[in-house]
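# Dropping the sequence and predicted coords here.
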Amino acid sequence: MNGKFAKAAALSALLTSPALAAQDSITLGMVLEPPNLDPTGGAAAAIDEIVYANIFEGLTRIGRDGSVRPGLAKSWDAENGGKSYLFHLREGVSFHDGNAFDAQDVIFSLDRARAAESTNAQKTLFEGIEKAEAVDPLTVRVTLKAPDGGFPFKMAWGDAVIVDEASVKDIATSPVGTGPFRFQDWAQGDHVSLVANDQYWGEKPAIKAATFRFIPDPSAAFAAMMSGDVDAFPIYPAPETLAQLQADPRFKVLVGTTEGETILAMNHARPPLELLKVREAIAHALNRQEIIDGAMFGYGTPIGTHFAPHNPDYVDLTAESAYDPERSKALLAEAGVKDLTLRLALPPPPYARRGGEIVAAELRAVGINTQIINMEWAQWLEQVFKNADYDLTIISHVEPMDIGIYARPGYYFNYGNPAFDKVMGLLDEATEPGERSRLLRQAQEILAGTYANGFLFQLAKTGVANAQIEGLWENAPMPANDLSEVRWTE
């Protein structure tokens, strides 16, 4: 081979080498494996972290800034003061199985979510619907029982995505949506893989293949990042190593906010937790900063109620339950409670396991013993969330604007408060922004004043990614790893 052709061959080999080839795939790490892939039938945030805005889409969607944006509805009109909504659907949209999307799919999805036999974890989102009807194949009118200024926001939840009746029977293991990515495979215990949807109605994603790997151990997560086995860990479980990763030019650290109110949940149906003084004693025993420092290595914002501090309607009520162990002891004595032992159920996330040890020590210091029970995620969902078989648990509630869960009958806190329920009812009917703000503030004050739970901190979103990756969400206004704008840079 002469020199000219040798140089050309070498240049060709260099340009097509894996090191210089354009990256069009990504591997993301996740702490928790979802119990299924049906966002309309499961409560685990890990489901939405894979499927939201990737596989499934709703009439509306939440953007990275927390705003409500068009989804499968390109626009909508509020009618009759918010008592009905007219959704104008996009043309030329198909499900991944080739079936065309139209108004009947919206009606089927909404009727299915609100049906008596529905297993939707957020069924209350749909309780206000009186009927959904097709004006024409691309227009749906949803009539509500009462005005609801927040209805477009409710339709942006992962629990409100539009599903295909033809494939819904297999949605838990082989989900079919309209999104920019199609489901490829699920190797349980290891990963879920997606591929780009070539027939997507919107802008095609730069990423052609995505793998979500399940790595629950913080040490293993760090090792996977360092070795390049994963390209990004959007919710990184080892904050103690963030400084090391930030100092490494191969990586960038993304620190943002979440909707995750991290709480010490109390089961009000378990004596003596039905007593206000006992709940207040527990709340005053909790040193929030010690928990944030010990469980989250300083990442997190103290909260005194079930509301995100970045929300403009947030009220700082941390003083209501300030750390005061002597007050805790006095309250327990006033309640006539001594030699108390409570079961503390801890799901797998590191914030719960590490935080649980600290909480147990703080409670022990005021005379409350705990029996720590470490649970796998499926066990926690079944025993604690579904059957309310627990005394205390630590969990982050990452659903957006979810203060209304305290008004749900039979919800796992078993918190029943007519005054709070009344405020939530008024909020559902309010469409004027100022009135909605007033009611939200009042609701926060009721929860803080009744010590509904031990409010710990707002979960920070600490993510790590290869420095060449752009487009990952920094904040988490919705449990999601939206890959539609993710790309590799040169």
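Everything's here; your move. What you see is a predicted model, and the numbers here were worked out from it, not measured in a lab.

# C-alpha only now, for contacts and for neighbours.
Fine.

# For residue 328, give me its contacts.
Neighbouring residues of residue 328 by C-alpha atoms under 8 Å, 6 or more residues apart in numbering: 280, 281, 282, 283, 284, 285, 366.

# Could you point out the helix or strand that follows the helix or strand hosting it?
In the assignment (DSSP states H and E), residue 328 maps to helix 325-334. Next helix or strand after helix 325-334 toward the C-terminus (DSSP H and E): strand 340-346.

# by contact count, what packs against that following strand?
Packed against strand 340-346 by the contact rule (3 or more C-alpha pairs under 8 Å, 6 or more residues apart in numbering; DSSP states H and E) you find helix 350-365, strand 368-374, strand 392-397.

# Please list the outside residues in contact with it.
The contact list for strand 340-346 (C-alpha under 8 Å, 6+ apart) reads 352-353, 356, 367-375, 380, 384, 390-395.

# now with 7 Å?
Outside strand 340-346, the residues within contact range by C-alpha atoms under 7 Å, 6 or more residues apart in numbering are 352-353, 356, 368-375, 390-394.

# Same check on stretch 166-176?
Stretch 166-176 has contacts (C-alpha under 7 Å, 6+ apart) with 36, 37, 38, 55, 95, 96, 97, 183.

# ranges for the helices of the stretch 151-300 of the chain?
151-154, 218-227, 242-246, 276-285, 288-296 (DSSP state H, counting those that start in this stretch).

# typo on my end, the stretch 351-490 of the chain
377-380, 418-429, 433-449.

# what comes up buried for the longest one?
By neighbour count on 16 or more other C-alpha atoms under 10 Å, the buried set for helix 433-449 is 436, 437, 439, 440, 441, 443, 444, 445, 446, 447, 448, 449.

# How about the contacts made by the fifth one?
Read it as residue 441. 313, 314, 315.

# Likewise for residue 450?
Counted by C-alpha under 7 Å, 6+ apart, residue 450 has contacts residue 276.

# quick one: it from residue 481, how far?
Distance of residue 450 to residue 481, given as C-alpha to C-alpha, to the nearest Å: 36 Å.

# now swap in residue 212 and tell me
10 Å.

# now swap in residue 285 and tell me
Taking C-alpha to C-alpha, one finds residue 285 at 36 Å from residue 481.

# Look up the closest residue to residue 358, ignoring the ones flanking it.
Excluding the flanking residues, the one nearest residue 358 by C-alpha to C-alpha, 6 or more residues apart in numbering is residue 291, at 6.3 Å.

# so that neighbour sits right up against residue 354, yeah?
No. Using C-alpha atoms under 7 Å, residue 291 is not in contact with residue 354; the gap is 8.5 Å.

# this is the comparison structure:
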Amino acid sequence: MGKIGLLLMIFGLLLGMIVGAQTVDKVVIGLSAPPRTMDPHGSDADSNLSIMSNIFEGLARRDVNGNLLPGLAVSWERVDPYTWRFYLRKGVKFHNGNDFTWEDVAFTFQRLKDPGVSEFLATGNLVKSVKPVDGNPWIIDIVTTRPVAWFVQNMHQIFIMDKESTEVRSQGEVASHPIGTGPYKFVEWIRGDHLTLVANEDYWGGPPPVKKVIFKEIVDSFTRLAAIETGTVDIIQDIPLELFDRAKANPNLLIVTRPARRGMFLGMKQTSDYPMHDVRVRKAIYMAINVQELIDKVMFGHASPAAQIADPPTVGYNPEIKRLPYDPEEAKRLLAEAGYPDGFSVTLKAPTDRYPRDEETAEAIAKQLAKVGIKVTVDAKPKAIYFPEVTHHDVELYYLGWFDGAYSAMRTFTKLVHSYDEEAGFGLFNAGDISDKLLDYLIEQSDTIVDPELYVEWSQMTNRIAFEWKVVYIPLFYLEDSYAVYKPSGIKFTPRPDTWMTIVDVIQP
């Protein structure tokens, strides 16, 4: 063999090694919350959306930093307050070989309206029509029933389904054998045990480097940690706070954390027959709570102070909003000024099994409020009982967490802050019965703003008025997302802000 031939052979071997190093045969992930269904519209829980994001795609997608990027649409624009125009991606195929067309988009939004299969009724009912523009099947207008400025921000979690195959299959088949356009194809789902996906080698975005993914259901915290300690799984979500030091001390584990998108806060009944109707009382409660003490002693340092509900990736997050200072003496003065020099009695409701150390946090808040004369009875109960009470507004003080799946502060405000109006879809989670004409006006007007920069400024202004002037809620802290990676696997892992395990984003070979 000549020198040139020998060099070519060596080059080929090296190239093969490099290419081989860029792929991973299999990754096993331990999930704390398993998927409920394989129907992308059947559950709006993040545990479900996380899995669906590997199999299905929306018109848009989010990257590992939460930025909105093109998905099944290559671009979009807002034509008028009611109309969003999308330019669809050509050459995309579903896993069964069917071509992706505008009719799949129209079918998807119509399906969202069906309460028998969809938990995205609110989004579905916002859509009036989906039609091609001037007969061009690759340019469509989605017309909404009312102006919705954040509509496109939600498109990463509205997954497009194949019209042809979905219409001819039973709902049971659709909910157990998904067919999408995403980077991974469905193999099998054994409820209570595992879900297996394989790489879609014909994916329009290129073959995924991780060739097989197994999601194992490991709900118990101790079992989940034991699984990664032994290398049974490569990655786990949600290291329990009580076991964090043990995980961190393990030399085979890489601990990855980031501030969670979920902001924890106190809601307050604000009708005229409750003390919290007075903004001075709301400020007093705010200033009587030592958030840093809650973070240090209750959350073991695994949280960060919040001055608003929106988190930094959310459109409308305002870095200029500052927390009111911890000042018990000022809190007492405000209470006296409001007519409650001896404080008052109130019940604080909280779940026992929804958030990390939720009941313990409620108990600690009660003790802090007692120091300024507010006598708190903690009523903690399982989430199956607690959340119906919240949605029925059967609360005085209540402990809740929130992040907006559409990354929009104004979308959050339509749910949490706007006066309750079931028919219009406003205030559906406004358990404290907030009713403020200025905030209602600002929220409603935000949807009519077409200019993106003005929309951001308007959202930030509204956010600041709500939390600094009106004190509609008492922000506490952002939780912390935590993961453990088994070091011998050699996997490089970067978490998304929404906690989704979208493999092409979070795992780098």
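Sure thing, it's come through. Model, not experiment: these values are computed from the prediction.

# circling back: please identify which of the helices of the stretch 351-490 of the first structure is closest to residue 149 of the first structure.
Taking C-alpha to C-alpha, helix 418-429 is the member of the helices of the stretch 351-490 of the first structure nearest to residue 149 of the first structure, at 7.6 Å.

# could you redo the helices of the stretch 351-490 of the first structure as TSV and give each row distance to residue 42 of the first structure?
Formatted as TSV, the helices of the stretch 351-490 of the first structure follow (distance: least, C-alpha to C-alpha, whole Å):
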stretch	distance to residue 42 of the first structure
helix 377-380	11
helix 418-429	24
helix 433-449	26
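
# Of all those helices, which one is nearest residue 68 of the first structure?
Among the helices of the stretch 351-490 of the first structure, helix 433-449 comes nearest to residue 68 of the first structure, with 15.3 Å by C-alpha to C-alpha.

# tell me the angle the closest one makes with helix 276-285.
Here the directions of helix 433-449 of the first structure and helix 276-285 differ by 90 degrees (axes from the mean of the first three to the mean of the last three C-alpha atoms, to 10 degrees).

# Now find how far off-centre helix 433-449 of the first structure is within its chain.
22 Å (C-alpha atoms, centre = their mean, to the nearest Å).

# Give me the neighbour count for the residue lying closest to residue 99 of the first structure once chain neighbours are set aside.
Among residues not flanking residue 99 of the first structure along the chain, residue 164 sits closest, at 8.0 Å (C-alpha to C-alpha, 6+ apart). If you count neighbours by other C-alpha atoms under 10 Å, residue 164 of the first structure ends up with 24.

# Surely residue 164 of the first structure touches residue 104?
No. The criterion here is C-alpha under 7 Å, and residue 164 of the first structure misses it with residue 104 at 9.7 Å.

# Residue 241 of the second structure and residue 480 of the second structure, how far apart?
10 Å.

# Ok, residue 404 of the second structure next?
In this structure, residue 404 of the second structure and residue 480 of the second structure are 16 Å apart, going by C-alpha to C-alpha.

# Can you flag the buried ones in the contacts of stretch 166-176 of the first structure?
Among the contacts of stretch 166-176 of the first structure, those classed as buried by neighbour count (16+ other C-alpha under 10 Å) are 36, 37, 38, 55, 95, 96, 183.

# Trace residue 129 of the second structure over to the first structure, please.
Counting by TM-score structural alignment, residue 129 of the second structure lines up with residue 131 in the first structure.

# Am I right that its match falls within a helix?
No. Counting by DSSP: H, G, I helix; E, B strand; the rest coil, residue 131 of the first structure is not found in a helix; it is strand.

# what number of residues lie near the closest residue to it other than its chain neighbours?
Leaving aside its chain neighbours, residue 131 of the first structure sits nearest to residue 143 (5.4 Å; criterion: C-alpha to C-alpha, 6+ apart). Under the neighbour criterion other C-alpha under 10 Å, residue 143 of the first structure is assigned a count of 20.

# Can I take it that residue 143 of the first structure is in a helix?
No. Under three-state DSSP, residue 143 of the first structure falls outside any helix and is assigned strand.

# My read is that residue 200 of the second structure contacts residue 207, right?
Yes. Here residue 200 of the second structure lies in contact with residue 207, judged by C-alpha under 7 Å, at a distance of 6.3 Å.

# Show me which of these two is the more surrounded one.
The neighbour count for residue 200 of the second structure versus residue 207, taken as other C-alpha under 10 Å, is higher for residue 200 (22 against 16).

# so what's the more buried one up against?
Listed by C-alpha under 7 Å, 6+ apart, the contact set of residue 200 of the second structure reads 183, 184, 185, 207.

# Hmm, the last one is touching residue 201, no?
Yes. Look at residue 207 of the second structure against residue 201 with C-alpha under 7 Å: they come within range, at 4.6 Å.

# Looking at residue 291 and residue 354 of the first structure, which is more packed in?
residue 291 (24 against 17).

# still on that earlier bit, in the second structure, which of the contacts of residue 441 of the first structure remain in contact?
Retained in the second structure by both residues aligned by TM-score structural alignment, their matches' C-alpha atoms under 7 Å are the following of those: 313, 314.

# Go through the contacts of residue 441 of the first structure and say which is closest to residue 232 of the first structure.
Lowest distance from residue 232 of the first structure to these (C-alpha to C-alpha) belongs to residue 314, with 31.4 Å.

# Just tell me what residue 209 of the first structure corresponds to in the second structure.
Under the alignment (TM-score structural alignment), residue 209 of the first structure pairs with residue 212 in the second structure.

# now swap in residue 261 of the first structure and tell me
Using TM-score structural alignment, the equivalent of residue 261 of the first structure in the second structure is residue 263.

# Could you find the closest non-adjacent residue to its match?
Nearest non-adjacent residue to residue 263 of the second structure, counting by C-alpha to C-alpha, 6+ apart: residue 478, 4.4 Å away.
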